[in-house]
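A.B. asks: next comes the sequence, and after it the predicted model I'd like to discuss.
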Amino acid sequence: MTDTASAPSLKQLALGDLDHELETTRRVLERVPEQHLDWKPHAKSFSLGQLATHLTQMPFWVTTTIRQNELDVAGAPRTEPPATTAEIMRRFDDNAAEARQALQNADESTFGDRWTLRAGDHVILSMPRLAVLRSFCLSHMIHHRGQLSVYLRLLDVPVPSIYGPTADEQ
């Protein structure tokens, strides 16, 4: 028999995951050298600035997933990449605070409700809100953070600890 009285709620678990990944992502974003925002490791790759901008937007997906039942990205305006590392950090911090607040205020009973991402009539994904938070929001952020850490390494910028020490931080 398990003691369910002390078991954390789904929201508490999700907040713990979110806080950890936001803190880790922030450490990586702090290292972005603004003199290289236009740099690309390959012609098909995002520039450093575009990748950092995308990461600053990832917490917005958490907020949107909590506060709306769907998002239609058709015709969504493109965000201009920031010109400075300070602007990258401001955008990330603002979006992270809003995401955390949205999750903190979320009604846990809606975590099983279907959430849909679409581009006009084309449904990109539709799954339970909690699955969207885990896969599309957090895992997506982790994926792009990994890309950013490779960009930093290629630019000879010390990579911070992510899930353990790096060659730069023992």
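C.D. replies: Structure received.
A.B. asks: switch to C-alpha atoms for all contacts and neighbour counts from now on
C.D. replies: Fine.
A.B. asks: all strands for this protein, in order.
C.D. replies: For the chain, the strands defined by DSSP state E occupy 70-72, 114-119, 122-128.
A.B. asks: can you list contacts of the last one?
C.D. replies: Taking contacts as C-alpha atoms under 8 Å, 6 or more residues apart in numbering, the residues outside strand 122-128 that touch it are F111, G112, D113, R114, W115, T116, L117, R118.
A.B. asks: now it against strand 114-119, angle please.
C.D. replies: 160 degrees (axes from the mean of the first three to the mean of the last three C-alpha atoms, to 10 degrees).
A.B. asks: would a markdown table of the strands of the chain with mean neighbour count and distance to A14 be doable?
C.D. replies: Converted to a markdown table, the strands of the chain look like this (neighbours: other C-alpha atoms under 10 Å; distance: least, C-alpha to C-alpha, whole Å):
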| stretch | mean neighbour count | distance to A14 |
| --- | --- | --- |
| strand 70-72 | 16 | 20 |
| strand 114-119 | 18 | 17 |
| strand 122-128 | 13 | 14 |
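A.B. asks: of all those, which one is nearest S9?
C.D. replies: Across the strands of the chain, the minimum distance to S9, taken as C-alpha to C-alpha, is reached by strand 122-128, at 16.9 Å.
A.B. asks: okay, now the one to match up with it:
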Amino acid sequence: MTNKDFFVQTWESEMQITLNAVNALPKDMDKLNYRCDEKARSAAEIIGHMLPHAEAICNATKTFVADEKTERKYSSVAEAAGYFKKNASQLVKNLKGVDEKTWEEQIVEFHHNGHKLFAYPMSAIFWIALFDIIHHRGQLSTYYRHMGVRNPNIYGPTAEDMEEMMAKQQ
């Protein structure tokens, strides 16, 4: 398995988990204004930051610039999930047309809200974006109960899942 193949396999798995996490957010968008600390991002700001990563690297398969706009706002959870799913899926399709040399050697510039921050080979930029999505998804996972909804299952059962399993055994 090549590095690119492993990336695609990991991306598909992690993006489904991320999509499940987005779909588990409260449907009342006002609840996404929750923030755990005044310096922390709100839940809405977290998804406005992390979900555009998929679009940025999807576009970078063609332009070699990951021009990330991280203050995106959504009118609904369904809109956020649809936006993310569209770009995450398109990335997989686009990567089928990227050869190994391009994946390993093509320099991609990373821009954040119009400002160039750094440039690395495509593979490095894409892995950074994937890990950053996972990182912010982890932050978001601490917000669900405070927003009045059940935590999504990310890598294993939640406390609620365990309680239900224990109750069934009794």
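C.D. replies: Everything's here; your move. Owing to the predicted nature of the structure, the values given are computational and were not obtained by experimental measurement.
A.B. asks: that older thread, let me know the closest of the contacts of strand 122-128 of structure 1 to I162 of structure 1.
C.D. replies: Proximity of the contacts of strand 122-128 of structure 1 to I162 of structure 1 (C-alpha to C-alpha) peaks at F111, which lies at 27.8 Å.
A.B. asks: and that closest one, what pairs with it in structure 2?
C.D. replies: Using TM-score structural alignment, the partner of F111 of structure 1 in structure 2 is W103.
A.B. asks: next, count neighbours for its match.
C.D. replies: The tally of other residues near W103 of structure 2 (other C-alpha atoms under 10 Å) stands at 19.
A.B. asks: hmm, it is touching S123, no?
C.D. replies: Yes: using C-alpha atoms under 8 Å, W103 of structure 2 is in contact with S123, at 5.4 Å.
A.B. asks: mind listing the shared neighbours of these two?
C.D. replies: Contact criterion C-alpha under 8 Å, 6+ apart; residues shared by W103 of structure 2 and S123: K4.
A.B. asks: quick one: map Q50 of structure 1 onto structure 2.
C.D. replies: Aligning on TM-score structural alignment places Q50 of structure 1 opposite E45 in structure 2.
A.B. asks: check contacts around the spatially closest residue to its match that is not a sequence neighbour.
C.D. replies: Setting aside the residues directly before and after it, E45 of structure 2 is nearest to E71 in space (C-alpha to C-alpha, 6 or more residues apart in numbering), at 6.9 Å. Going by C-alpha under 8 Å, 6+ apart, E71 of structure 2 touches E45, G48, H49.
A.B. asks: ok, so of those, who is nearest L95 of structure 2?
C.D. replies: Nearest to L95 of structure 2 among the contacts of E71 of structure 2, counting by C-alpha to C-alpha, is H49 at 22.7 Å.
A.B. asks: the spatially closest residue to the closest one that is not a sequence neighbour and W11 of structure 2: what is the separation?
C.D. replies: Spatial nearest neighbour of H49 of structure 2, chain neighbours left out: T70 (4.1 Å); criterion: C-alpha to C-alpha, 6+ apart. T70 of structure 2 is 20 Å from W11 of structure 2, where distance means C-alpha to C-alpha, to the nearest Å.
A.B. asks: ok, the two, which is more surrounded?
C.D. replies: Neighbours were counted for T70 of structure 2 and for W11 using other C-alpha under 10 Å; W11 has more, 21 against 18.
A.B. asks: if I pick the more buried one, what's in contact with it?
C.D. replies: Contacts of W11 of structure 2 by C-alpha under 8 Å, 6+ apart are L130.
A.B. asks: what lines up with it in structure 1?
C.D. replies: By TM-score structural alignment, W11 of structure 2 lines up with L18.
A.B. asks: and the gap between its match and Q68 of structure 1?
C.D. replies: Remark: distance between L18 of structure 1 and Q68 of structure 1 (C-alpha to C-alpha) = 18 Å.
A.B. asks: same deal with L155 of structure 1?
C.D. replies: Counting by C-alpha to C-alpha, the separation of L155 of structure 1 from Q68 of structure 1 is 39 Å.
A.B. asks: go on, Q170 of structure 1?
C.D. replies: 42 Å.
A.B. asks: neighbour-wise, which of L155 and Q68 of structure 1 wins?
C.D. replies: L155 (14 against 11).
A.B. asks: structure 2: which residue goes with the more buried one?
C.D. replies: By TM-score structural alignment, L155 of structure 1 lines up with M147.
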